[in-house]
Structures are given as C-alpha cells and as structure tokens.
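S.K.: sequence below, structure please.
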Amino acid sequence: MPPRRSAQWYAGDDRNSYIHRAWMRRGLPADAFDGRTHIAIANTASDLTPCNAHLDEVSRSVAAGIHQAGGIALNLPVMSLGETQVRPTAMLWRNLAAMSIEEMLRANPIDGVVLLGGCDKTIPALLMAAASVDLPAVVVPGGPMLTGTFRGVPLGCGTDVWKLSEEVRAGTLSAAEFQRSESSMIRSRGHCNTMGTASTMGLLAEVLGMTLPGVAGTPAPDSRLLEAAHATGVLAVEMVEKDRRPSTVMTRGSFLNAIVALAAIGGSTNAVVHLLAIAGRLGVELTQDDFDAAGAEVPLLVDLLPAGRFLMDDLYRAGGLHAVLAEVRDLLDPAAITVTGRPLVDHLDGALVYDREVIRSRAEPLLPHAGIAVLYGNLAPDGAVIKPAAASPHLLRHRGPAVVFDSIEDLHARLDDPDLEVTADSVLVLRGCGPKGYPGMPEVSNMPLPAKLLAQGVRDMVRVCDGRMSGTAYGTVVLHVAPEAAAGGPLAKVRTGDMIILDIANRRLDVDIPDAELAARAPSEQAVQAFAAPRRGWERLYTDTVGQANTGADCDFLLGSSGPHVSRESH
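M.R.: Here you go, the predicted model:
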C-alpha cells in the first residue's frame, strides 16, 4: 500500500508524530496510525440549517462504510449555511464557507473526504473547497423532503410560498389561512422538494461525477439514502487507493454534461454561478456562454415545479435522474467519468421511466428548448440570464417602460403605492443587488408584483435585476445582469420611463436610448448611496475582491487550486 498523506503527521518517532498520535488515541484502534486510510466526513449538519439537520444520521452510515473498508472515519463539522435563516443572504458566505472548508481539509491529517450537503450553498461550497484542495472527494447529497399538502393540494416548498403570499396580497387568500399552511409546507427532513437550487445542485453533483451513481434525488427520509451513504464510505477508501481526485473527475466534459442536465431537469439559474465558480477552482475552461451553447436547445423533460406540476419525490419514483439522463444520453460526453472511475453514461444502462407524466420523452417534451438563455445588449454588456421555461410565453419578446427601484428598501417602500405609475406592460427594474452592491447577490430578482396589478389579475411581468432568484421561483425574470450597478454597470443609469427591450429569441436586453446618451449619464445618486460599504470583516473582504456573476461571483484570491500540500510543517 502506498504511503498515505496522513502518514506525514503520524509516521515516525519524533516529538511531533508523538503529539499527533497521542491526542488522537481516544478510542481509535491500535493500528489506526499504521498506514490505514483516514477519511474526513465534512458535515454541514446544523440546527440552524434545517434542511441539513439530518446529516448527522447520514454521517454515521458513511462512517460505518469507511470502517467496513478498513478506513478511519473522522467527523469534521464545517461551516453551514441555512438559506432560509441567515441574513442578509446565504450567498454572501458561500465563498467564505468554501475557503474555510478548503483550509480545514488541507490543514488536517486526512487522505480523502466525504462531503455532506443539502441546502442551496452547502454543496457548491463543498465542491469548491474539494476542487481547490484536490484530495479524493465524494458527495452525499442530503436529499429532498417529502411532499406536504394543504387543502388537499400538494405543496412545493418555496414556489408555493411565493404563490400563496401573492394570493394574500391580491385578497384571494386570508392571512390566517396562509399561516395555517406553514405546518403543511415542510413535511419531513430534507431540502426543498421543488426543482430549486438545492435539488438542482444535488442532481448536478452526480452529473459532474462526484456522487455514488444513483444517489442524487433520493428523498431525505428514505432508508436507501443511508444505504447509499454506507456504500459511499466504502467507495471513499477505494478512491484514496486509486488516487481518484476531483481534478480527474470534473473535466470540461463533466461541466458540459451538467449544463445539458440543467436544461433537461429545468434546474435553477443559480447553477450558473455555482458551476462557474467550481470550474474556476479547477482551472477548467467554462464560460457563461457555454450554458447557452450547450443547453439552449435541450428539451425540458422533467415536469416539476416551478416549471411544471410535480415534485422531487415524484421524480424519484418515476425513475430518477438516470432515467432523465438516458433520454439525452446522445448529448452527453461519453468520456466524462464519475468517482467510480467509470464513465457517467455507463451507469445509465437499464435506466427506465416509470411515469411519463413526470419524465417526458424527447419526442414529447414539456418544452422543446429549455436551457438558460444568455442575453447581451447595452443594458448587459457582460451578459444576463433568463430561464425561458419559467417565463410567460407572451413576455419572451417585450418592450415596455422601466419602473426603477434603487434598492430593495426602495422596492418595499413604493411597490404597493396606489400612485405608482405602473401597468402590466411596465418593466420592473431593481438594482444594487449584485455581488458588490448588496453585498452577496440576494435572491430578490423575482420581485413581487404591484398590489394594484395583482388585483387586476396580472400574475407576471418582465423584471430585470443584477441579483439572483430562488430556484423555486418563477416568472419572466432577467437576472445576473453584469456588470452590476455597483460595479459601474449601465443598470445604474436607467431611469423610470426608459424603454426596455427584451428579445429572448435574439438574446438581447437593451434600453432604447442612444449609446452616447447612456454613457454620458451619471449613475443614480440614490442607488449609489444604497450600495454596500462595509468597513470591516468578511463583508469588507468580500466586497473588495468578489467577481461578477458572469464569472461565478468567486473572490479573486480564491480562483484556482492550491492543492493538498501544507505550506509549513508543525513545530
């Protein structure tokens, strides 16, 4: 057996080796330091990340598998981000979580790692960290919750929050009934049961090759998740023996496969910034335009909220991710491998669809073209994205006057003002919500509609923002506008009444004023005053170093990989 990385800490008879061994001799077997494989379980379980709270149980199954394979399992609690809990937005700390996890993986005597995540930012942060350290690594996604019902109707968590809250504002649902739905919304452990960011990134982790094949999408309460967790522990020891690392698994072909899958499942637009960030850690060539080039013509095959009708446990019973991928197998890179060492496509043999209502065929898709559309124009010189599958068909080409909000606070203060000059043809513009401007690029792009328009029956409008949108949200929303207003982007210069032109077919987003006039305009003073200006701490470091959405919104000093080597020996 080749020497393990952990032997750099434990082998030998000097003082440092003694210290490393002695302090770890708390129940480990006598031969724990004699060349056995040490696997960390990077565990994002936290009571304040409710979607990940069950990962301690999953961790125990992983540990059992590691022990069965002859390894040493080491629980490593790592920074966790609860999307529904932390303020101002979990995205502010994705890069910090990735950095802290990276440093702990590199600093400790481990040979490989099992990554446990679920809620939106946890799996991206774990993958970014693993990519930067490049130790053998494998993901166990925490899985979606089971479907709850309210008044006899299945609830899609996230998506139905938006819908029900709009019904309250429209006067068609009482506040008391809205509150009563709370206890029905979250039926079990696990993350959102819609095709939101958590579901998307769990599935894409598998398409990237970073999970035991077949595990992604397993509902969190399902006993088969624990079975897969055990098998993952066994696999982690094998991966160390075979020196199978993230850099050998996540290639450009793997990322292009993920883009194809993103379209086929109707996944979250947040996957764009996460996949770009992960690729940036690996040095894999991937751009925003690849999402359009590789995914725009891919059909939407999964009929799930927010783009469809069903929910994640329906997808699982209908055949799961492999059944979807089998439908688009010819579009996948056959050379891209998984943590098993075998190509992803080899694991699709025998995949069957058990419910054609949930998983459509290529011949009868939910939508023929469902990928992320990347828009350019004088309003988005570095691009913006939109998810056509979640948009209203009649708004895919639209021209309307801007109604501009200089900040989220400005939006909340004026949106429902009866005197607000707004019609169904207006384009709601919200700025100051990008990585630098907020900071953290919050999920506010799917702005609520003005109350007076809701009362008229309007349920969608064109909305433009430099922030993000929850993967559980829906609507004709242009987001990730780059450069953002706070980084000097033209969005800062748009005025109420300017005509905004959206043309998804031609991939355009423009404000209909001469370029010279736009260039000569000063940014909105109110917007500039609202931009974030932190004085200290992570927010200051983040604001000073974060990149734009079109490159993954990672911090400039975190791009690339530093590898597993510790820069200094202990003394």
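
S.K.: from here on, contacts and neighbour counts on C-alpha atoms
M.R.: Fine.

S.K.: tell me where the protein has strands.
M.R.: 38-43, 72-77, 112-117, 137-141, 148-150, 153-155, 373-377, 380-386, 397-405, 427-430, 462-465, 477-478, 499-503, 508-511 (DSSP state E).

S.K.: can you put those in JSON lines and add mean neighbour count and distance to Arg60?
M.R.: Below are the strands of the chain laid out as JSON lines (neighbours: other C-alpha atoms under 10 Å; distance: least, C-alpha to C-alpha, whole Å):
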{"stretch": "strand 38-43", "mean neighbour count": "26", "distance to Arg60": "10"}
{"stretch": "strand 72-77", "mean neighbour count": "20", "distance to Arg60": "9"}
{"stretch": "strand 112-117", "mean neighbour count": "29", "distance to Arg60": "11"}
{"stretch": "strand 137-141", "mean neighbour count": "32", "distance to Arg60": "12"}
{"stretch": "strand 148-150", "mean neighbour count": "16", "distance to Arg60": "27"}
{"stretch": "strand 153-155", "mean neighbour count": "17", "distance to Arg60": "31"}
{"stretch": "strand 373-377", "mean neighbour count": "24", "distance to Arg60": "42"}
{"stretch": "strand 380-386", "mean neighbour count": "24", "distance to Arg60": "40"}
{"stretch": "strand 397-405", "mean neighbour count": "20", "distance to Arg60": "49"}
{"stretch": "strand 427-430", "mean neighbour count": "28", "distance to Arg60": "45"}
{"stretch": "strand 462-465", "mean neighbour count": "27", "distance to Arg60": "43"}
{"stretch": "strand 477-478", "mean neighbour count": "28", "distance to Arg60": "42"}
{"stretch": "strand 499-503", "mean neighbour count": "21", "distance to Arg60": "51"}
{"stretch": "strand 508-511", "mean neighbour count": "22", "distance to Arg60": "50"}
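
S.K.: to check against the first, give me the structure of this:
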Amino acid sequence: MPPDEPLGLQRGLTHYGDADFSLYLRRSFARQSGLSSEMLKRPVVGIAQSTSGFNPCHRSTPELVEAIKRGVLAAGGLPLDFPTISLGESFLNPTSMKFRNLMAMDVEEMLRAQPMDAVVLVGGCDKTVPAQLMGAASADVPAIQLVVGPMLPMPWRGERLGACTDCRRFWARFRAGEVSAAEIEAVEGQLAVTAGTCSVMGTASTMAAIAEALGLSLPGTAAIPAVHADRIRAAEASGRRAVEMALSPDPVRPSRLITPQSVENALRVLLAIGGSTNALIHLTAIAGRRGIEIPLERLNALSDTTPVLVDLKPTGQHYMADLHAAGGLGAVLRELKPLLHLDCPTVAGQTLGERLAAEPDWVDRGVVHAFADPIRAQGGLVALFGSLAPRGAILKRSAADPQLFERTGRAVVFSSLEDLAARIDDPALDVTPDDFLVLQNAGPTSAAAMPEAGYLPIPQKLARAGVKDMVRISDARMSGTAYGTIVLHVAPESAVGGPLGLVRNGDRIRLSVAGRRIDLLVDEAELAARRAAQPPAPPPPARGYARLYQQSMLQADAGCDFDFLRPPAQP
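M.R.: All right, here's what the predicted structure looks like:
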C-alpha cells in the first residue's frame, strides 16, 4: 500500500465534518462485532459474496468465505464479508442478463464506498463473475476473483450426466418423442446433484477460464470442482494473496491486469476451449470498463489462427472435472504459449510466462489436445457481417453442423418469444429442414431483454421426423451449454430498427461462414417500404431500473453495458 494512503478502517471515512470523530465512531461500531483494537489496525480485505437462496449453484459459498477469512487472518489482515446482488441464471425473469449491469453497479459502488484495501470476489453462476469483474475494473481496488467451481457429473443408467448440455440433449429427445414424460422427470433429478456451476464448458466455466486468463484469478483455480478440497484451499490462498496485495507499496490493480494484451490472451483462450458465445459479450463489457474495445473483425483474425484444443461438452465429450484432472487451464495455456503475450502480469505477482515456466507439464491428451493435433484447426467462434447484421453477429462454429455453413434458405419468421411459443409446434407451420428459423425482438433493449432464446427449438414435426439441426438466426443469446447452427447477437437488434426486424416470411437469407457473411436477399426499395411501415417504438418504462436499462443499454457488439459506465476507448 502506498505510504501516503490510509490503511484499513482509516480508508474512506464517512462524512461527519470531523475526520477524527468519523474514525472514532467507525471503530466504536466495529468493536460491536467483538473485534479487538489490534484487529482494527490491520489491513481490511473485503469479501464480496453473491450467495442466495435463489442461486443454488452458490450453496458452497459460506464454506469458501470461511476459508478466505482463514487465509486473510493467517496473513495478518482483517476479513470483512459483505453481500451483493446474486443472479441465479434460471430464477430471474425475464433473464439474468437484464440484471448483470445492476449487479456490476452494486459491486463497483460497494468497493468504492466501504473501507477495504483489497477484495476477494466470490461468484460463479453465469452473470455473477462478469458483473463482479466489471465492477472491480471500474472501482480499481486490488481484486482477486474466486469462482465457486463446477459441479460434478454423476453416473446415471450407464452414462454420466451434468447440467446443462445433457439437459438440452434429453429435452430435445423428449420433444422428438424419444423419451417419455416419466423418463424426463427422472433425468431432471439427476442433472445437477452437487454444489457448483454447470459441469460443461458453459458460460460459467468459460468466464472462470477467462478470469484466470486475464490474470485476475490465482493460477490453476478455474476448473477445480466445487466439492473438491482444492477449491477450499484455493479460497484460503486467495485470502492470503489479497493481504499481500493490500500491504504492497505497488499493488496489482485491475487496471494493470486488464490490458489490450491480456484481453487478447483471454480471447485466445475463449476460442481454444470452445467457450460460450455469452463470454464474448461479457469480456467485451469487462474490457470496455478499461476503455479497451474488441472489434469483431479482430475476433475473426484470432479465431482463424487459434485451434480448438479442449474436448468438453457441448462441443466434445468431457466435463470440467475432467479438465481439472487433465491439467486445468494451465495445460491449455501451455499449448497456446506461442500465441500469448507472456509478459502480462497476474494477480499472483508473476507474469504469465513465469507462471507457465514454473508449472508441471503433464497433461491428459484425451481432454487437452496438443497445438499440433487440434480438435479443430480454427477457433470456436466466428463473427458474421452483411446486410442482415451490419454491426456483426456470432456463430459458435465448434458447436454447429459444417454442412449448414454455406447455404441460402427461406426465412420462417417469429416476431417475438410469444409468437415462437404459440407457433413452433403447430403441425400446420409451413417449415422444412432447409428453412432458416428467424426470431425477432429478443435483443438487449427489447422487452425480452436478450434471453438465451437463440437456441430456437426444432419444430416438433421436424424433430419427430429426425431433424437434429437447422439454421437459426436471432438478436438473442444462447446458453453456453447449447449447440447447433445458430446465428446470435445480430446487431443492431430488431428493437432499435435493425435489418433483422424487417425480415418477412419467405425472404431468402444467405449464410456463408467461409465468407463471414449473413445477408438478407431483399432489394433496398422493398426494405425502405417495410422500414417506413414499421410501428413507432413503444415508450420507455415509466420508472426504476427498467427505465435506466432501456435508455442506456448498448448493443451486443459493445458488450451490452450501460453507455454511461464506459470510459472513452483507448487509442
């Protein structure tokens, strides 16, 4: 800690017009907790926790908090935990994405307002980690991200099951009539049976990997299962390291860790692990808090030179517990070493290169392939541009069917989620396997608030005829656990007048993954007529967070952050 800065409870005094009285009063109330005067002189490590009864993925958080406290106390600090908003992915309406920025604001303001010299951020479920990292990036308090870890897949009737790729696999079979109602109910009770986040390379696991790749988590902690003893040891180590950062004359802050170079490292990791499409939005938002942009054209350049190396569901066969046993993220980083910026600092106090040089080199090649023997030669994500997506769209090609990558199809349009629900399984729906399903008005500023609805279900009559995949296009998101030939994050979205909102049934759309294109084959005169006939946008909500959300939300290519929370972009 710089010598001219106050330490611990002396930091950021409450205003009463008398600084000495403010400190006296603060210490008086701190003693109410039973703390000794010796403890009150120590550096303070905040512990931001996001546990909630509505977030069962985080049910191991109390145990982690106790381990962090143990590490802080052992290193000579004073641990003080505090709650923030908790975002349980499947419990929030209309979607957890709507509240990510609210949680980020909560984290940022509590880090600024409360006296702490460093903080350990405890999160896991999809939107909690990006929200914590966004808040920490803005507050710039020395911070360590500790994730709760993935759940364990468990055996069931001769196979292993884990949320939530297997959730979707069985649901698709149920819709196709291959699984009975009794069987789907039995599966429901076997998909998530331990504490932790989804056991596949979904959004939670991807964000854990990105946090470690950015240098904001201790090395080797991204993939440790939630119920593994190493997860508790990682919590204790995070507490110890937070005290060291608090006492340092030159602490490692997020502003030193989140740089153009570390962001590029994180993008390489995202592509190599076949990570979630959601993570691109979140990483863009995190980087944006430090004024760093992620052009989608740059994503394509990195994707073309970054192979997919990790064989995990939804793009492979293994689970996060297998990645931990195979060598963790360190094994992936070592394979990517020629492509990485090795001089990037990390929260551990060493550079990425120093970290990798000190690690053992064992790896299970069944899970993490060698750079020279990749699962796929190109990265998992690709950005598409064209008349349907002037500012870009995203395809997770590692989870898609290459036979659908170059084709032109007829649009079957759903104007909203309600329209989709009402018609997708109608036996009279005019649809064939070669058509493109199009969902409108599901983007960031829509009433739907960009849900994970981009994984449009295969129409039931096609599913029962054996159709497993078809091209689907929307301005929505999809779960990182999902799979299929799905074009997402179309920008600008329908709700702000984007071309996606002008598509009509029967229009022709051309997809070319090789050409990085998605085009609406309708002449400009017809589009102008449709644009002129569009109804006016509805008025914004009258009050509260919903009003702030709709008025301030940026598009997907800018990370769906609020415009007033981003500094100017770095040159």
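
S.K.: who wins for proximity to Ile186 of the first structure among the strands of the first structure?
M.R.: The closest of these to Ile186 of the first structure is strand 148-150. By C-alpha to C-alpha, the value is 6.4 Å.

S.K.: residues in the second structure matched by that closest one, start to end?
M.R.: Aligned by TM-score structural alignment, strand 148-150 of the first structure corresponds to residues 154-156 of the second structure.

S.K.: the matching stretch vs the first structure, average offset?
M.R.: Once fitted to the first structure, stretch 154-156 of the second structure is off its aligned match by 2.5 Å on average (mean C-alpha distance after the TM-score superposition for the first structure).

S.K.: state the distance from the equivalent of Leu96 of the first structure over in the second structure to Ser276 of the second structure.
M.R.: By TM-score structural alignment, Leu96 of the first structure lines up with Leu102 in the second structure. Shown here: Leu102 of the second structure relative to Ser276 of the second structure, a distance of 22 Å by C-alpha to C-alpha, to the nearest Å.

S.K.: picking that back up, what sits against the match of Leu96 of the first structure?
M.R.: Leu102 of the second structure makes contact with no residue under the criterion C-alpha atoms under 8 Å, 6 or more residues apart in numbering.

S.K.: so the residue nearest the centre of the second structure versus Gln555 of the second structure, what's the distance?
M.R.: In the second structure, the centroid-proximal residue (C-alpha atoms, centre = their mean) is Ala279; its distance is 4.0 Å. Distance of Ala279 of the second structure to Gln555 of the second structure, given as C-alpha to C-alpha: 15 Å.

S.K.: go ahead and confirm the residue nearest to the centre of the second structure touches Thr206.
M.R.: Yes. Using C-alpha atoms under 8 Å, Ala279 of the second structure is in contact with Thr206, at 6.6 Å.

S.K.: what do these two both touch?
M.R.: Going by C-alpha under 8 Å, 6+ apart, residues that sit against Ala279 of the second structure and also against Thr206 are Leu270.

S.K.: rewinding a little: can you tell me which of the strands of the first structure is nearest to Asp349 of the first structure?
M.R.: Among those, the nearest to Asp349 of the first structure by C-alpha to C-alpha is strand 137-141 (22.0 Å).
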